[in-house]
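Chemist: Sharing a sequence plus its predicted fold:
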Amino acid sequence: MAQASGRRRLPRLNEIGLADLDGELAVFPLAGALLLPRGRLPLNIFEPRYVAMVDDALRERRLIGMIQPQGVKYDTDDDDDDDPATASDAGAGGGLERPAALYRVGCVGRLTSFAEREDGTFSISLLGIARFRVWQEVDVRNGYRQVRPDFRLFAADLVEPGAFEFDRTQLLQSLRQYFTLRGFEARWEAIEQMDDETLITTLSMICPFPPPEKQALLEAVTLAERAGTLQALLQMAGHETDRGHKPHAV
């Protein structure tokens, strides 16, 4: 009889419960990158510590926690907005410098697809499962940071949400103004066809708000609250003067 592996594997996505998420969690500190439950986040992984993180995740439960470091400079006008988020040293803490403090709330994602390049680097995709609060940071493993997460406050993330109220028409109007002033291009037909949850989740993840504002979207208790926060952020940012940004595809 085959012996069980020393590390348990995660059940199917629609069967995951709080008990399945228990245990130490590898975290990827990346300013400006937001993962939300049921959202999909593409990432380019090339730093050795994060390559090791992906290798370990593939051998085990395929879980990676996305979390933002605090106090790290972030450029919302980065010219690489068309590309998947790229692994950065910011907040990693693998060198001699003191690692950046982490925000207290992140989101765990399941590694659902990956491609390994000839040089050993990866492109991966994470599917958001549930948010967590950092209970304790533990020892670094293979160069990457780990935490003990607490998912109890966010148990509802594991359940498909019901209908929620928000002003969809007003949100899309604010989005158009925001994109126009910033010189962004968008596939409006695809955006308008999204269901409500997908719309709020996708826009929260892709709009290049500063890290504190991204964190506010992450920590919104309900989808209705997140929609309201997103609407307010779009309206505030949409009134900024266009500073000649190059077009971006969304």
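Modeler: Right, received. Where do you want to start? Numbers count the residues shown, from 1 in each chain.
Chemist: from here on, contacts and neighbour counts on C-alpha atoms
Modeler: Will do.
Chemist: in the lengthiest strand in the chain, what's buried?
Modeler: For the chain, the strand with the greatest residue count under DSSP state E is strand 122-141. Under the neighbour-count criterion of 16 or more other C-alpha atoms under 10 Å, strand 122-141 has 122-134 buried.
Chemist: Quick check: D56 vs E24, distance?
Modeler: In this view, D56 and E24 are 13 Å apart by C-alpha to C-alpha, to the nearest Å.
Chemist: I misspoke; the intended subject was G91.
Modeler: 19 Å.
Chemist: Looking at those two, which is more packed in?
Modeler: Using other C-alpha atoms under 10 Å as the criterion, G91 and E24 rank with G91 on top: 23 against 14.
Chemist: what's the burial count for A115?
Modeler: Under the criterion other C-alpha under 10 Å, the count of neighbours that A115 has is 12.
Chemist: Next, the residues that contact the helix or strand where it lies from outside, please.
Modeler: Using DSSP states H and E, A115 falls within strand 105-116. With contact meaning C-alpha atoms under 8 Å, 6 or more residues apart in numbering, strand 105-116 is reached by 35-37, 57-58, 62-68, 122-134, 218-219.
Chemist: try this one side by side with the last:
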Amino acid sequence: MLLRNVNVAILSMCFMGGHVGVFAQSAQTLPSTIPLFPLQEVMLFPHVHRPLHIFEPRYREMLAEALEGDRIIGMVMLRPGHEADYFGRPPIYSIGCAGVIADVEELPDGRYNVVLHGFSKFRVKSEDQSCAYRWAEVEAIPETLSDSDREALRRHRPRLLEALSSLSPGSPP
């Protein structure tokens, strides 16, 4: 499913209408401070939906508070060696993606199934460590393509489409 989401995101962002365009800007605004949800080897990308299962108490609290507010959560990846401090403040990468909660199912035992819709890359400027889960001051990283990026995408478009098609047999070209 992730591969299919990445394929769709790549195609929709880069090849709209058969030509390379500038990435669309989201209507969602990135707040200056957001809760962080760090995971190992799981990423969120702008314009892509990411299903998540929230089960740890601290992240259940984070989700409940996000649902009462602007519904925004930032996802970041854990750095290698995070296991030593997993239940504390394990090291994270400073680049992440903010998502808005698009769908949520609260389970009888308090766990959640959630779908986040990514809308903005961000850089962590600083962290607030005063609550059970992480909060960070963030700054948006705009999605732009340089002229050389556009030209490279034009040149490689046929090969990229072929590679994407081979990874998702049966998907439309």
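Modeler: The structure has been received and is ready for your questions. Please read all numbers here as calculations on a predicted model, not as lab measurements.
Chemist: Just the TM-score for the two chains, thanks.
Modeler: Scored against TM-score structural alignment, normalised by the length of the second structure, the superposed chains reach a TM-score of 0.70; 144 aligned residues with a C-alpha RMSD of 3.0 Å.
Chemist: if we can go back for a sec, what's the mean deviation for the strand holding A115 of the first structure versus the second structure?
Modeler: When the second structure is overlaid, strand 105-116 of the first structure sits 0.4 Å from its aligned residues on average, using mean C-alpha distance after the TM-score superposition for the first structure.
Chemist: which residues in the second structure does that strand align to?
Modeler: Strand 105-116 of the first structure corresponds to residues 95-106 in the second structure, going by TM-score structural alignment.
Chemist: in the matching stretch, what counts as buried?
Modeler: By neighbour count on 16+ other C-alpha under 10 Å, the buried set for stretch 95-106 of the second structure is 95-101, 104.
Chemist: ditto for stretch 50-68 of the first structure
Modeler: Buried, per 16+ other C-alpha under 10 Å, within stretch 50-68 of the first structure: 50-54, 56-57, 61-68.
Chemist: cool, stretch 150-168 of the second structure as well?
Modeler: Neighbour-count burial for stretch 150-168 of the second structure flags 150, 153-154, 157, 160-161, 164 (criterion: 16+ other C-alpha under 10 Å).
Chemist: roughly how far is the longest strand of the first structure from the heart of the chain?
Modeler: Centroid separation between strand 122-141 of the first structure and its chain, computed with C-alpha atoms, centre = their mean, to the nearest Å, is 10 Å.
Chemist: Where does the next helix or strand after it end up in the second structure?
Modeler: Next along the chain after strand 122-141 of the first structure, taking DSSP H and E as the criterion, comes strand 144-150. Mapping strand 144-150 of the first structure onto the second structure (TM-score structural alignment) gives residues 133-139.
Chemist: With stretch 32-51 of the first structure instead?
Modeler: Under TM-score structural alignment, the match for stretch 32-51 of the first structure is residues 41-60.
Chemist: and the helix or strand containing I10 of the second structure, what does it pack onto?
Modeler: Using DSSP H and E, the element containing I10 of the second structure is helix 2-14. Secondary-structure packing of helix 2-14 of the second structure (3 or more C-alpha pairs under 8 Å, 6 or more residues apart in numbering; DSSP states H and E): helix 147-167.
Chemist: ok so, going back, tell me which other helices or strands the longest strand of the first structure touches.
Modeler: Where contact means 3+ C-alpha pairs under 8 Å, 6+ apart, strand 122-141 of the first structure is packed against strand 40-45, strand 105-116, strand 144-150.
Chemist: orientation of the last one relative to strand 105-116 in degrees?
Modeler: Following axes from the mean of the first three to the mean of the last three C-alpha atoms, to 10 degrees, one obtains 130 degrees for the angle between strand 144-150 of the first structure and strand 105-116.
Chemist: gap between strand 144-150 of the first structure and the chain center?
Modeler: 16 Å.
Chemist: Please apply the same query to the second one.
Modeler: Per C-alpha atoms, centre = their mean, the displacement of strand 105-116 of the first structure from the mean C-alpha position of its chain is 9 Å.
Chemist: how about the second structure, which residue sits the furthest from its center?
Modeler: What lies farthest from the middle of the second structure is R155; by C-alpha atoms, centre = their mean that is 27.6 Å.
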